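J.: Sequence isn't available, so here's the structure alone:
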């Protein structure tokens, strides 16, 4: 059975674009034009994923993210013209799996959707070994190899990379990384995190990087890119 996608947007033209894009990619599609219909369709249709606009006529889309997550197992991808950092952080903190800004590239949207659905099918169990191209991350043993060669990482680099790897393909906010990897006793600051990310990139991508392994969502956080 094809995965079922709930498209929530009050703009009929955007719904039509998303419907046609998803149908061409062999997904089943249901639609809603407002928050009330979205919650009804989510409960009735049990979609695998929800593409959610935030500017809905009856309620702010942010307000229904927890309800969508509470009433089903669907992954939630926000697809919105809002591009303020605080909006993106709020959506992710409320439980959204990803945030795509309008106008969007349909192929990128489909790639983000595939990653999110892949993680849904894997389930909620913590992975023990994460692979991305020639990079392997053994989360239990804290061993990272590139091309079969073990890399030397500091404790903090292991902590940050491990968190990103457990949620590969998803944006993890600065606040969440700092809370998980530093804690209140260490006076965590975003500047410290930037240094760790810079060092990780140098180690993971050397000697000839082809695109960054760790993507920066400006002002929001970081994601470990998943192979599409």
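T.: Great, that's in hand. As the structure is a computational prediction, the values presented were derived from the model and not from experiment. Numbers count the residues shown, from 1 in each chain.
J.: From now on I want contacts and neighbour counts done on CA atoms only, so please keep to that.
T.: OK.
J.: Let's verify the most centrally placed residue in the chain: helix, strand, or coil?
T.: By C-alpha atoms, centre = their mean, the chain has its centre lying nearest to residue 170, at 2.6 Å. Judged by DSSP: H, G, I helix; E, B strand; the rest coil, the three-state class of residue 170 is coil.
J.: so how far is residue 95 from it?
T.: From residue 170 across to residue 95, the span is 11 Å (C-alpha to C-alpha, to the nearest Å).
J.: again with residue 139
T.: Counting by C-alpha to C-alpha, the gap from residue 139 to residue 95 is 24 Å.
J.: and what of residue 55?
T.: 17 Å.
J.: ok, for residue 214, nearest residue in space, not its chain neighbours?
T.: residue 224 (4.6 Å; C-alpha to C-alpha, 6 or more residues apart in numbering).
J.: does the one you found really touch residue 163, like I thought?
T.: No - when contacts are counted by C-alpha atoms under 8 Å, residue 224 is not listed as touching residue 163 (9.4 Å).
J.: the more surrounded of those two?
T.: residue 224 (23 against 19; other C-alpha atoms under 10 Å).
J.: residues in contact with the more buried one?
T.: Applying C-alpha atoms under 8 Å, 6 or more residues apart in numbering to residue 224 gives the contacts 164, 165, 167, 168, 169, 170, 171, 213, 214, 215.
J.: Format those as a markdown table; extra columns: distance to residue 130.
T.: Shown next, in a markdown table, are the contacts of residue 224 (distance: C-alpha to C-alpha, whole Å):
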| residue | distance to residue 130 |
| --- | --- |
| 164 | 10 |
| 165 | 7 |
| 167 | 10 |
| 168 | 8 |
| 169 | 12 |
| 170 | 14 |
| 171 | 16 |
| 213 | 13 |
| 214 | 14 |
| 215 | 17 |
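J.: Of those, just say which sits nearest to residue 90.
T.: Residue 90 lies nearest to residue 171 out of the contacts of residue 224, by C-alpha to C-alpha, at 12.2 Å.
J.: ok, that closest one to residue 45 distance?
T.: 27 Å.
J.: More neighbours: which of those two?
T.: Using other C-alpha under 10 Å as the criterion, residue 171 and residue 45 rank with residue 171 on top: 24 against 13.
J.: which SSE is the residue lying closest to that one once chain neighbours are set aside in?
T.: Closest residue to residue 171 apart from its sequence neighbours, by C-alpha to C-alpha, 6+ apart: residue 223 at 4.5 Å. Residue 223 is part of strand 221-224 when elements are defined by DSSP states H and E.
J.: Comparison target below:
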């Protein structure tokens, strides 16, 4: 686990909670050091502050993700919605807004790691037009070319393929794909946009993932695609943990 934050107090608290949760933790206080540490020993996950000296968190995330699909949980300042969206666009799997609860951060880290390391239910490939997805191997292709998908993008695409022709609200997607009962719905919007850029021939005029204005999104299989087999509800269940806590980390304190 790599914790990257230039505030020594925040870094110490985050590292301490992760250590108590059983993780081995390395730390970096600036962007170049973070990139070098991640290149030397590939971490299982990076907790990454957005504002860093040397290289900002967005650039660090880009460079780390160039070497492989390392999960990233980004730390952002309160109210910086544009920065949060940018973080998701460069490949962050989740974000936590400062000031934050260290316990919530640990739960978010554990949730991302479960998705990264726990294989989904075994089963046949999911296919629709040019798309083919292997849930067990977590591989997806478009026209025979393998897609480079983040953890969330893969899970989102799998959910769409399992529910063709059905309108899915952003709240439902957040609950059933992310496992969150509440959260910033722009997270879903950003991931749908990123997914379209990878699976649509023309992302500006999507043919596979349509927007149903005021409701959500719908996956439209190309004509001639065989109907999908029904998916047991148990196979889609997502673990969700919540805890009420008092302590927070405030960078302005």
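T.: Received, thanks. Since the model is a prediction, treat every value here as computed from it, not as a measurement.
J.: Mind checking the TM-score on these two?
T.: After superposition, the two chains reach a TM-score (TM-score structural alignment, normalised by the length of the first structure) of 0.63; 178 aligned residues with a C-alpha RMSD of 4.0 Å.
J.: that older thread, go ahead and confirm the residue nearest to residue 171 of the first structure touches residue 177.
T.: No - checked against C-alpha under 8 Å, the pair residue 223 of the first structure and residue 177 is beyond contact range at 10.8 Å.
J.: Next up, the contacts around residue 179 of the first structure.
T.: Residue 179 of the first structure neighbours (C-alpha under 8 Å, 6+ apart): residue 188.
J.: quick one: the host helix or strand of it to chain centroid distance?
T.: If you go by DSSP H and E, residue 179 of the first structure is part of helix 174-181. Relative to its parent chain, helix 174-181 of the first structure has a centroid offset of 16 Å by C-alpha atoms, centre = their mean, to the nearest Å.
J.: Now check residue 113 of the second structure against the first structure: what is it aligned to?
T.: Taking TM-score structural alignment, residue 113 of the second structure has residue 117 as its aligned residue in the first structure.
J.: what does the helix or strand hosting that match contact?
T.: Using DSSP H and E, residue 117 of the first structure falls within helix 106-122. With contact meaning C-alpha under 8 Å, 6+ apart, helix 106-122 of the first structure is reached by 21-22, 48-49, 73-75, 77, 97-98, 100, 169-170, 226, 228.
J.: Kindly supply the PyMOL command isolating those of the residues you listed that are buried.
T.: In PyMOL, a selection of the buried entries from the contacts of helix 106-122 of the first structure looks like this (16 or more other C-alpha atoms under 10 Å):
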select buried, resi 21+22+48+49+74+75+77+97+98+100+169+170+226
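J.: So which of the contacts of helix 106-122 of the first structure are in helices?
T.: Among these, DSSP state H puts 21, 22 in helices.
J.: Give me the subset of the contacts of helix 106-122 of the first structure lying in strands.
T.: 49, 75, 77, 98, 100 (DSSP state E).
J.: Dump those residues into CSV; add distance to residue 33 of the first structure as well.
T.: Below are these laid out as CSV (distance: C-alpha to C-alpha, whole Å):
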residue, distance to residue 33 of the first structure
49, 16
75, 19
77, 16
98, 20
100, 18
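J.: what about the aligned partner of residue 54 of the second structure in the first structure, how many neighbours?
T.: Matched to the first structure by TM-score structural alignment, residue 54 of the second structure sits across from residue 58. A count of neighbours around residue 58 of the first structure, defined by other C-alpha under 10 Å, yields 11.
J.: Number of residues surrounding the residue mapped onto residue 15 of the first structure from the second structure?
T.: Matched to the second structure by TM-score structural alignment, residue 15 of the first structure sits across from residue 11. Number of residues near residue 11 of the second structure (other C-alpha under 10 Å) recorded here: 19.
J.: So for stretch 140-152 of the second structure, first residue to last residue, what's the gap.
T.: 13 Å.
J.: corresponding residues in the first structure for it?
T.: So stretch 140-152 of the second structure sits over no part of the first structure, by TM-score structural alignment.
J.: about what we covered before: and the strand holding residue 223 of the first structure, how far from the chain's centre?
T.: Offset of strand 221-224 of the first structure from its chain centre (C-alpha atoms, centre = their mean): 8 Å.
J.: can you check stretch 94-107 of the second structure too?
T.: 15 Å.
J.: Can you list the buried residues in that stretch?
T.: 94-107.
J.: swap in stretch 196-210 of the second structure?
T.: 196, 199, 200, 203, 206, 207, 208, 209, 210.
J.: any chance you could map the strands in the first structure?
T.: Under DSSP E, the first structure gives strands at 4-8, 28-32, 49-52, 75-80, 98-101, 129-132, 135-138, 143-146, 149-150, 172-173, 214-217, 221-224.
J.: Residue 193 of the first structure: which of these is closest?
T.: strand 221-224 (9.9 Å).
J.: who's in contact with the spatially closest residue to residue 73 of the first structure that is not a sequence neighbour?
T.: What sits nearest to residue 73 of the first structure in space, not counting adjacent residues and going by C-alpha to C-alpha, 6+ apart, is residue 48, at 6.9 Å. Residues near residue 48 of the first structure by C-alpha under 8 Å, 6+ apart: 3, 4, 5, 6, 73, 74, 75, 117.
J.: and residue 48 of the first structure, what pairs with it in the second structure?
T.: With TM-score structural alignment as the criterion, residue 48 of the first structure matches residue 44.
J.: distance of residue 178 of the second structure from residue 161 of the second structure?
T.: Applying C-alpha to C-alpha, the value for residue 178 of the second structure to residue 161 of the second structure is 16 Å.
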